[in-house]
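A.B. asks: I would like the atomic coordinates for the input below:
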Amino acid sequence: MTSTPYTVSDVMSAKVIAVTPTTGFKDIAAAMRRWKVTALPVVEGEGRVVGVVSEADLLPKEEFHEHRPGLIEQMRRLDETAKAGSTRAEDLMSAPALTIRPDATLPQAARLMAERHVKRLPVVDGNGTLRGIVSRSDLLKVFLRSDEELAADIRRHVVEHLFPLSHASVRVAVSHGVATLTGTVQDGGLIPLAERLARAVEGVVDVRCRLEAPAVA
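C.D. replies: The predicted structure is shown next:
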């Protein structure tokens, strides 16, 4: 049995700075600057996420600060011109909010961020209540696992599981996240699977599989 995949709850930040729908423009900008973030979840009631306000939502006010957009430009950019005249989070935010559940895997979170071109996601429970925030940098935390920890994980959940009779002859070495498997195993047909499972271990950067099977006489 392979190791349990890391989930969003393992790497997310539980401390989250959020605003309410009535938070004003300047307070939003000040919060972003103070906490060095580019987006803030918008919550109401007991923490239910209703939207996200980002730097991109605030920029139209600066863009149209010195000139009033003409009718054609207003029609072409309705959303931006509307936000340029807004002063509260509920009118500036993007809604519904793009969120993720705590039990989502890291690849799922990474894929969602890439597809929707966002840098962070509010983490919500089944009721839509804010539980944390996960960013691109959080997803990279698994690559900070030590080489020793990765080697032990590969040996325990891959080598010993696939090769119960010949695991003692397999050497697992990890250097800077790159795992190297060497040795002779009885079932050569499982070697490709061993490489694939080792590569799937959270934090492994690459795998060099040099396992061999006994030559057939």
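A.B. asks: can we go C-alpha only for contacts and neighbour counts from here?
C.D. replies: Fine.
A.B. asks: those strands in this protein, which residues are they?
C.D. replies: Ranges of strands within the chain are 39-44, 48-54, 120-124, 130-135, 170-175, 178-184, 206-212, based on DSSP state E.
A.B. asks: Need these in a markdown table (columns: distance to residue 143).
C.D. replies: Formatted as a markdown table, the strands of the chain follow (distance: least, CA to CA, whole Å):
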| stretch | distance to residue 143 |
| --- | --- |
| strand 39-44 | 25 |
| strand 48-54 | 28 |
| strand 120-124 | 18 |
| strand 130-135 | 15 |
| strand 170-175 | 12 |
| strand 178-184 | 11 |
| strand 206-212 | 11 |
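A.B. asks: would JSON lines of those strands with mean neighbour count and distance to residue 23 be doable?
C.D. replies: Below are those laid out as JSON lines (neighbours: other CA atoms under 10 Å; distance: least, CA to CA, whole Å):
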{"stretch": "strand 39-44", "mean neighbour count": "24", "distance to residue 23": "9"}
{"stretch": "strand 48-54", "mean neighbour count": "23", "distance to residue 23": "11"}
{"stretch": "strand 120-124", "mean neighbour count": "25", "distance to residue 23": "18"}
{"stretch": "strand 130-135", "mean neighbour count": "23", "distance to residue 23": "17"}
{"stretch": "strand 170-175", "mean neighbour count": "18", "distance to residue 23": "49"}
{"stretch": "strand 178-184", "mean neighbour count": "19", "distance to residue 23": "47"}
{"stretch": "strand 206-212", "mean neighbour count": "17", "distance to residue 23": "46"}
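A.B. asks: Please generate a structure for the following sequence too, so the two can be compared:
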Amino acid sequence: MPVTAPHIVSDVMTAPAVAVARATRFKDIVRVMNERRVSAVPVVGGEGWVVGVVSEAELLPKEEFRDGRPTRLERLRRPSDLARAEGLSAEEVMSAPAVTVPADATLAQAARLMAVHHVKRLPVVDDEDRLRGIVSRGDLLKVFLRPDDDIEEEVRRTVVAYLFPLHAHAIHVSVRDGIVTLRGPVHDNSLIWVAERLVSALEGVVDVEVSLTCEDPGAAGAGPSPPTGRPA
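C.D. replies: Down below sits the predicted model:
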């Protein structure tokens, strides 16, 4: 089946990434983040290996506990934040180990990592864990900026022409704001749900509305029509 390879992280990441060294001083970290307008930076060691991440969340305890009087409850519940409040370098305030993503990971894999680890961005690394770039939530959403015409062409070429070669000319495909609509006759009722799944998996597709009908009820695989489209 002719398919277009899914976008990978290296397609959308920001490179080169802003990074700091283990020994970078607290004030210099803040300066770098302010000048580059980023809310987090990877911390790299020798050979460019990613050893941690410093975000605004790791820096704020310095201000929060500036008066030096944490409550007893805070000392019990937030020892790591109190330690960061006293930190003077990137190594002393960073989160480690860093959650990273390979440059060849799919956008779906990167999105899952962000969701599982509750982070907004991921350092992108090569096969030797060296920093190559950084990918954010906004970068992952860029795929939904794909033009409707491009999506329509791929649906026709990789799904309709492959699954329904005898009826490809009669199947109407339209795309609006990333929502794909399929209408027309097909020869095998059992392939309707397959078409919906394949179209849903294409990059940039927001939703799929299916109105395909089997023109020959006695055809192989025909039977009660599977649910199509999505519930209201």
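A.B. asks: follow-up on the earlier one: so which of the strands of the first structure comes closest to residue 70 of the first structure?
C.D. replies: strand 48-54 (25.2 Å; CA to CA).
A.B. asks: Mind listing residues that contact that closest one?
C.D. replies: 38-44, 89-90, 92-98, 124, 127-130 (CA atoms under 8 Å, 6 or more residues apart in numbering).
A.B. asks: same thing with stretch 75-83 of the second structure?
C.D. replies: With CA under 8 Å, 6+ apart as the test, stretch 75-83 of the second structure has contacts from 58, 61, 65, 92-93.
A.B. asks: repeat for stretch 106-115 of the first structure
C.D. replies: Stretch 106-115 of the first structure has contacts (CA under 8 Å, 6+ apart) with 6-8, 100, 119-121, 136, 139.
A.B. asks: now residue 90 of the second structure: how far from residue 98 of the second structure?
C.D. replies: Using CA to CA, to the nearest Å, residue 90 of the second structure is found at 13 Å from residue 98 of the second structure.
A.B. asks: Pick out whichever of those two has more residues nearby.
C.D. replies: residue 90 (28 against 16; other CA atoms under 10 Å).
A.B. asks: hmm, back to that, out of the contacts of stretch 106-115 of the first structure, which are buried?
C.D. replies: Among these, those scoring as buried are 6-8, 100, 119-121, 136, 139 (criterion: 16 or more other CA atoms under 10 Å).
A.B. asks: got those as JSON lines, with distance to residue 180 of the first structure columns?
C.D. replies: Putting these into JSON lines (distance: CA to CA, whole Å) gives the following:
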{"residue": "6", "distance to residue 180 of the first structure": "22"}
{"residue": "7", "distance to residue 180 of the first structure": "26"}
{"residue": "8", "distance to residue 180 of the first structure": "28"}
{"residue": "100", "distance to residue 180 of the first structure": "34"}
{"residue": "119", "distance to residue 180 of the first structure": "33"}
{"residue": "120", "distance to residue 180 of the first structure": "33"}
{"residue": "121", "distance to residue 180 of the first structure": "35"}
{"residue": "136", "distance to residue 180 of the first structure": "28"}
{"residue": "139", "distance to residue 180 of the first structure": "24"}
